[in-house]
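K.L.:
dropping a prediction and its sequence here:
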Amino acid sequence: MATTSPLPSGRLSTASTLLSNPSNGSTTASSGLTASSAPFKFPATYSFPPFFTLQPNTTTRLSQFQKWSSLIQAWCRHHRLYRLSLIDAVESPLFHNAQLRKRLSLADARTIVDWMVKGDGGGRRAEWVGGDSGGKAVAWIWWRTPEEWAGVLADWVEETGQKNTVLTLYELMEGEATTSQEFHGMDPDVLLKSLQVLVKRGKAQVFGNEDQQGVKFF
């Protein structure tokens, strides 16, 4: 495993500039996780070695958090991932640039996701599976938050005339009627979280047991 080291203090200003305003260009990589036929295009910062080490300068580190958050969300969206195992991710192209021989450490990856969990800066774009007591090993990555998914579902219900119709969760996730929808193939736990948003708004009712749950939209 390649090791990384902080930038010398004399180069911090350069790092801050490059991390905040990367040059045009991108790196392309394929992965065994691919859910799309097209390879994932990495941003230009992915080809900048110091990007893989969290810097001590506050401004530079904030920029890194923002860039990593955007990259993680884009990666998960491309590969249709809803939860991310950090142990697996540090071995994947997401956190390991084989060409540069640079890898984000597990500790730094956890720090970045911790920032994504916060509402004041990270925008709550992540959530630890099992909460803080779950070991912070796996995280939900909200490239769409449950509230945003609820909006997508509500729009589909309105557009397709599904109000007062009972559907199984399986039909929503795997049915032919939803094959063209972004929520087709969704993680069942994410679907439930999103439906609960609609339940709280009085726009849906979820019923049944875990093996055969259904939903009625209003």
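P.N.:
Right, received. Where do you want to start? Not measured: the values here are computed from a predicted model. Numbers count the residues shown, from 1 in each chain.

K.L.:
from here on, just use CA atoms for contacts and neighbour counts.
P.N.:
Fine.

K.L.:
what about the helices in the protein?
P.N.:
Secondary structure of the chain (DSSP state H): helices at 12-20, 58-78, 86-89, 106-117, 146-160, 169-174, 188-200.

K.L.:
what's in contact with the last one?
P.N.:
Going back to what we said before, that points to helix 188-200. Residues outside helix 188-200 that contact it (Cα atoms under 8 Å, 6 or more residues apart in numbering) are Tyr82, Pro146, Glu147, Trp149, Ala150, Ala154, Leu169, Met173, Ala204, Gln205, Val206.

K.L.:
let me know the closest of the residues you listed to Lys136.
P.N.:
Tyr82 (15.4 Å; Cα to Cα).

K.L.:
here comes the other one, which I'd like you to weigh against the first:
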Amino acid sequence: MTTSNSFDFPREYHFPPFFTRQTNVNTHRAQLEKWSSLILGYCAHHKLYKLSLSATAAGNNDNSSSNAGASADDLFHNRNLNRRLSTADAREVLDFMRKEGRAEFVAGGDNGAAKEGGGDVAWIYWKTPEEWAKELEGWVDDTAQKGTVLTLYELTQGEDTRGSAFHGLDPDLLQKALQVLVKRGKAQIFGQDDSQGVKFF
């Protein structure tokens, strides 16, 4: 089987050495790049915004996703080969992605660690907060929403955004994207917690 919920895994995923840390420096670098590309593609396909390494170790589906059909364990464990990327190696891949700006360890993750290279839960930026901000800004322009106050719920769950790239976006990631726009003077956030709204300029 080459798919998980219709996701096409790359050919490397079907070879045992892909799951073992390579000792040659150049080969290892290529391995990290291929794992990074795979993780980004897998998470984009399933609309996963976070991965939990503890879920990988435990083999469960709790990876902070609304898509219950996809998990970190499905990604890091090739059942056909009976091979699994170790938690330490998976963390190294995520740290590599962090340095490339494509992952960020979550503060207050499962083990409470948020330091560089630590933590069990990481954001996976198949689109960075800056890229999500650009999506939001484009939608605001296209739909003439400048000057309108919208709730954060309306942005990610409302009928008007259905079909947009950010419909269903993780609320915390939405906040990161909005902060990018706030810093640029393109948006202002009102209210607090569950009753927050945003005005675009």
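P.N.:
Sure thing, it's come through. Predicted model, so just to flag it, every value in this text is computed and none were measured.

K.L.:
rewinding a little: now the helices of the first structure as TSV including mean neighbour count?
P.N.:
Shown next, in TSV, are these (neighbours: other Cα atoms under 10 Å):
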stretch	mean neighbour count
helix 12-20	18
helix 58-78	19
helix 86-89	16
helix 106-117	19
helix 146-160	16
helix 169-174	18
helix 188-200	18
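
K.L.:
what would the ones you listed look like in CSV with distance to Gln212 of the first structure?
P.N.:
Output for the helices of the first structure, formatted as CSV (distance: least, Cα to Cα, whole Å):
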stretch, distance to Gln212 of the first structure
helix 12-20, 48
helix 58-78, 27
helix 86-89, 31
helix 106-117, 31
helix 146-160, 19
helix 169-174, 8
helix 188-200, 12
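
K.L.:
so for Ser133 of the first structure, which of these sits nearest?
P.N.:
helix 106-117 (13.2 Å).

K.L.:
okay, and that closest one goes to which residues in the second structure?
P.N.:
Aligning helix 106-117 of the first structure against the second structure (TM-score structural alignment) gives residues 87-98.

K.L.:
how big is the offset of that stretch relative to the first structure?
P.N.:
When the first structure is overlaid, stretch 87-98 of the second structure sits 0.6 Å from its aligned residues on average, using mean Cα distance after the TM-score superposition for the first structure.

K.L.:
neighbouring contacts of that stretch?
P.N.:
Applying Cα under 8 Å, 6+ apart, the contact partners of stretch 87-98 of the second structure are 21, 32, 35-36, 53-54, 56-57, 76, 103-105, 116-118, 120, 122.

K.L.:
quick one: Phe95 of the first structure from Arg124 of the first structure, how far?
P.N.:
Distance, Phe95 of the first structure to Arg124 of the first structure, by Cα to Cα, to the nearest Å: 20 Å.

K.L.:
same check, this time on Pro50 of the first structure
P.N.:
25 Å.

K.L.:
repeat for Glu158 of the first structure
P.N.:
Per Cα to Cα, Glu158 of the first structure is found 28 Å from Arg124 of the first structure.

K.L.:
mind checking the end-to-end distance for stretch 91-106 of the second structure?
P.N.:
First residue to last in stretch 91-106 of the second structure (Cα to Cα) measures 13 Å.

K.L.:
hmm, who's touching stretch 125-137 of the second structure?
P.N.:
For stretch 125-137 of the second structure, contacts defined as Cα under 8 Å, 6+ apart pick out 40-41, 43-44, 49, 101-104, 165-166, 173-174, 176-178, 180-181.

K.L.:
and that stretch, how far out from the chain middle?
P.N.:
12 Å (Cα atoms, centre = their mean, to the nearest Å).

K.L.:
who touches stretch 160-168 of the second structure?
P.N.:
Contacts of stretch 160-168 of the second structure (Cα under 8 Å, 6+ apart): Trp132, Glu135, Leu136, Trp139, Glu154, Leu155, Thr156, Gln157, Gly158.

K.L.:
ok so, going back, neighbour count: Phe95 and Arg124 of the first structure, which is higher?
P.N.:
Using other Cα atoms under 10 Å, the more surrounded residue of Phe95 of the first structure and Arg124 is Phe95, with 22 against 17.

K.L.:
trace that one over to the second structure, please.
P.N.:
So, by TM-score structural alignment, Phe95 of the first structure is matched to Phe76.

K.L.:
right, and its match touches Ser54 too?
P.N.:
No: using Cα atoms under 8 Å, Phe76 of the second structure is not in contact with Ser54; the gap is 11.7 Å.

K.L.:
neighbours around the equivalent of Thr165 of the first structure over in the second structure, how many?
P.N.:
Structural alignment places Thr165 of the first structure opposite Thr148 in the second structure (criterion: TM-score structural alignment). Neighbours of Thr148 of the second structure under the rule other Cα under 10 Å: 13.

K.L.:
the residue nearest to Thr148 of the second structure when sequence neighbours are not counted and Ala187 of the second structure, how far apart?
P.N.:
What sits nearest to Thr148 of the second structure in space, not counting adjacent residues and going by Cα to Cα, 6 or more residues apart in numbering, is Lys199, at 5.6 Å. As judged by Cα to Cα, Lys199 of the second structure and Ala187 of the second structure stand 5 Å apart.

K.L.:
neighbour count for the two, which is higher?
P.N.:
The neighbour count for Lys199 of the second structure versus Ala187, taken as other Cα under 10 Å, is higher for Ala187 (20 against 17).

K.L.:
now do that one against Thr148 of the second structure, distance only.
P.N.:
10 Å.

K.L.:
quick one, what contacts the residue lying farthest from the centre of the second structure?
P.N.:
The outermost residue of the second structure relative to its centre, with distances by Cα atoms, centre = their mean, is Gly147 at 30.0 Å. The contact partners of Gly147 of the second structure, taken as Cα under 8 Å, 6+ apart, are Lys199, Phe200, Phe201.
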